[in-house]
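Student: Okay, here's the prediction I keep looking at, along with the sequence it came from:
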Amino acid sequence: MKRTIFSIIIFTVLFSCKNEKKDTSKLNVVTTTTMITDLVKNIGGENINLQGLMGSGVDPHLYKASEGDVTKLANADIIFYNGLHLEGKLVEVFEKMKNKKTIAVSDAIDKNTLIGSEYFASNYDPHIWFDIDYWKQATQFVIKILSEEIPENKTDFEANGNAYIDKLDVLKTKVESTIATLSEEQRILVTAHDAFNYFGKSFNFEVVGLQGLSTATEAGVKDVQKLSTFIIENKVKAIFVESSVPKRTIEALQASVKSKDHDVTIGGTLYSDALGDAGTVEGTYIGMFEYNVNTIVEALK
């Protein structure tokens, strides 16, 4: 019943917005996650009207579109989303907007290089932003799409995008230097869910999540017990909360370790599926990445 009502809302909003006159001649761009919003903002700059659906601390795995979101999507000239089923609950909305140009930034990545999963709907880990090289490929992809949509601004998009890629190169060098201060044995990252596998692959961390790739999967008692044993056996000093996942799961894990006469600290909160607050350093992709690395290294040393 709820699905039927939501479908009616979508069709109603689409119909009411169909002939709505835009206030400006600029391209209306809508993005889903905060990481994609930041990426498109860096490339599009003042040449586009940009609206992001999700804010800080929002879990894209569980995100449901509001009527206001459907209105934004209906008025968009182009929609950028992650794909790989990250925004699983928005699929129904996208399917009903077949006349809209919807672009999955994950299409920029060769799927043969992605991390697979037998447990996730797409069979791929969708957290591609934690590989900086992938994010550079996504940058090139967005430059291409925006340049095709607004050819007269191609020079601006390329200049903005190339400048951003230079910043990503600096970021990678900086975090590699920071991570190098950790020994191989110290590079075990335990978090609320499996958002950091690409990070682990890039920087040689063993990554263990209490939940699976999607936060829609609940961790059970057996999962907590198994991971607490792993933490004790590997002498893991710290585990981490995620900004978009309730911290009670990690607190339960910490309690389980302590019940076995061992101690593990909560090393801090990492930004996983969403950036920090708008206007802060962590509210940008580069700031988020650097903050996460500094937090991880400081806690695991």
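Tutor: Arrived safely, thanks for sending. Numbering: from 1, shown residues only.

Student: only C-alpha atoms for contact and neighbour calcs from this point on.
Tutor: Noted.

Student: Kindly list the longest helix within the chain.
Tutor: Using DSSP state H to define each element, the chain has its longest helix at helix 154-179.

Student: Show me what it is packed against.
Tutor: Packing partners of helix 154-179 (3 or more C-alpha pairs under 8 Å, 6 or more residues apart in numbering; DSSP states H and E): helix 34-44, helix 132-149, helix 285-300.

Student: Could you look up the SS state of the residue located most distally from the centre of the chain?
Tutor: Note on the chain: the largest C-alpha distance from the chain mean falls to residue 261, namely 35.8 Å (C-alpha atoms, centre = their mean). Here residue 261 takes the coil state, with states given by DSSP: H, G, I helix; E, B strand; the rest coil.

Student: Check which residues of whichever strand or helix holds residue 3 are buried.
Tutor: Assessed by DSSP states H and E, residue 3 sits inside helix 2-18. Neighbour counts using 16 or more other C-alpha atoms under 10 Å place 6, 10-11, 13-14, 17 of helix 2-18 among the buried residues.

Student: And that helix, what does it pack against?
Tutor: helix 67-74.

Student: Can you name the residues in contact with the helix it packs on?
Tutor: For helix 67-74, the external contacting residues (C-alpha atoms under 8 Å, 6 or more residues apart in numbering) are 9-10, 13-14, 17-18, 30, 51, 53, 79, 93, 97, 100.

Student: try this one side by side with the last:
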Amino acid sequence: MKKIIAFALLLTGLVACKPSKKIENTKFTVVTTTTMITDLVKVLGGNDIEVKGIMGAGVDPHLYKASEGDVSKLSSADLIVYNGLHLEGKLVDVFEKMNQIGKQTIALGDFLSHDEIINSEMFANSHDPHIWFSIDNWKTITEKLIVALSKANPENKAVYQKNGLDYLAALSLLKTELKTKVAELPKEKRILVTAHDAFSYFGKEFGFQVVGLQGLSTATEAGVRDVQRISDFIIVNKVKAIFVESSVPKRTVEALQASVESKGHEVKIGGQLFSDALGNPTEETGKYIGMYRYNVNTIVEALK
């Protein structure tokens, strides 16, 4: 209770007073939410800016609540970049408070047109926030973020533009590479069953039918009927493998596997995919490109 009261008081204090001027001439500071966004901003800014991510490897952004330390980082930032589309659902109030004290914020979801965003079939006026799983979307976001960063921090405009062009080229190469990898898998085997519905953009871009046990948000629990329905689907479609996710407890996928086996069939857990968070920052899966490559290789090899 004391922590909750202190957190509320901190937010109130931030709104009541304007942030003090910086005493030292420090680097332009960008605070980011998810690990994918942190990686992108670091790629664009390089060593010329300071990037502070508030979420780490394996963290579920759907359920993430800001700590007092997070609020302190956000309040001292020159710019805040987040996903939007209700991915960071429990941080909405915090972003509103940041706007009230004059902080500049960027929601990457705002960079995409309606045609580029997948609508939810379960909730009216709701959108799939997992926009990074479309490489084409990520390229569009990169292009527009270069412009936004250059406007917010014109001193480093040349840095953002150079690094951005290099990164856009790398993303184009990644998509070509992954299309070749996916082509190893017959179309009838391109069925991806995961812990929650995070891979629809991937499915649309690479021709996979995607089935998630939970909904778009991990706050939605999978029920017994969901497990039974999807286990029947796995049997009918002869799906060889299902996948757990690094940021979601694996118990529901294990329950699904047990359900299939109880009906006299077998399905293996094909590996762990990175969905709402990247891997360890010291490893290749700690970068967007490395994560995407790892995911596709894991999926294709398990479903062959």
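Tutor: Right, received. Where do you want to start? No experiment lies behind these values; they were computed from the predicted model shown.

Student: where does the TM-score land?
Tutor: The TM-score (TM-score structural alignment, normalised by the length of structure 1) is 0.96; 301 aligned residues with a C-alpha RMSD of 1.8 Å.

Student: rewinding a little: what's the counterpart of the residue farthest from the centre of structure 1 in structure 2?
Tutor: Counting by TM-score structural alignment, residue 261 of structure 1 corresponds to residue 264 in structure 2.

Student: Next one: the residue lying closest to residue 265 of structure 2 once chain neighbours are set aside from residue 20 of structure 2, what distance?
Tutor: Nearest residue to residue 265 of structure 2, sequence neighbours excluded (C-alpha to C-alpha, 6 or more residues apart in numbering): residue 235, at 6.9 Å. Plainly put, residue 235 of structure 2 is 62 Å away from residue 20 of structure 2 if you go by C-alpha to C-alpha, to the nearest Å.

Student: More neighbours: the two, which one.
Tutor: Using other C-alpha atoms under 10 Å as the criterion, residue 235 of structure 2 and residue 20 rank with residue 235 on top: 17 against 7.

Student: and residue 57 of structure 1, what helix or strand is that in?
Tutor: Going by DSSP H and E, residue 57 of structure 1 is not part of any helix or strand.

Student: Now do the contacts for the closest residue to it other than its chain neighbours.
Tutor: Sequence neighbours aside, residue 244 is the residue nearest to residue 57 of structure 1 in space, at 4.5 Å (criterion: C-alpha to C-alpha, 6+ apart). Residues in contact with residue 244 of structure 1 (C-alpha under 8 Å, 6+ apart) are 57-59, 271-274.

Student: Over to residue 51 of structure 2?
Tutor: Residues near residue 51 of structure 2 by C-alpha under 8 Å, 6+ apart: 29-32, 38, 41-42.

Student: mind redoing it with 7 Å?
Tutor: Residue 51 of structure 2 is in contact with 29-31, 38, 42, counting by C-alpha atoms under 7 Å, 6 or more residues apart in numbering.

Student: picking up where we left off before, so the counterpart of the residue nearest to residue 265 of structure 2 in structure 1 is in which element?
Tutor: In structure 1, the residue matched to residue 235 of structure 2 (TM-score structural alignment) is residue 232. Residue 232 of structure 1 belongs to helix 221-233 when assigned by DSSP H and E.

Student: could you say what helices and strands that helix packs with?
Tutor: helix 248-259 (3 or more C-alpha pairs under 7 Å, 6 or more residues apart in numbering; DSSP states H and E).

Student: between the helix it packs on and helix 221-233, how big is the angle?
Tutor: Calculated by axes from the mean of the first three to the mean of the last three C-alpha atoms, to 10 degrees, helix 248-259 of structure 1 forms an angle of 60 degrees with helix 221-233.

Student: Run through who's touching helix 248-259 of structure 1.
Tutor: Contacts with helix 248-259 of structure 1, where a contact means C-alpha under 7 Å, 6+ apart, come from 192, 224-225, 228, 241, 263-264.

Student: can you rerun that using 10 Å?
Tutor: Helix 248-259 of structure 1 is contacted from outside by 190-193, 209-211, 218-221, 223-232, 238-242, 262-266, using C-alpha atoms under 10 Å, 6 or more residues apart in numbering.
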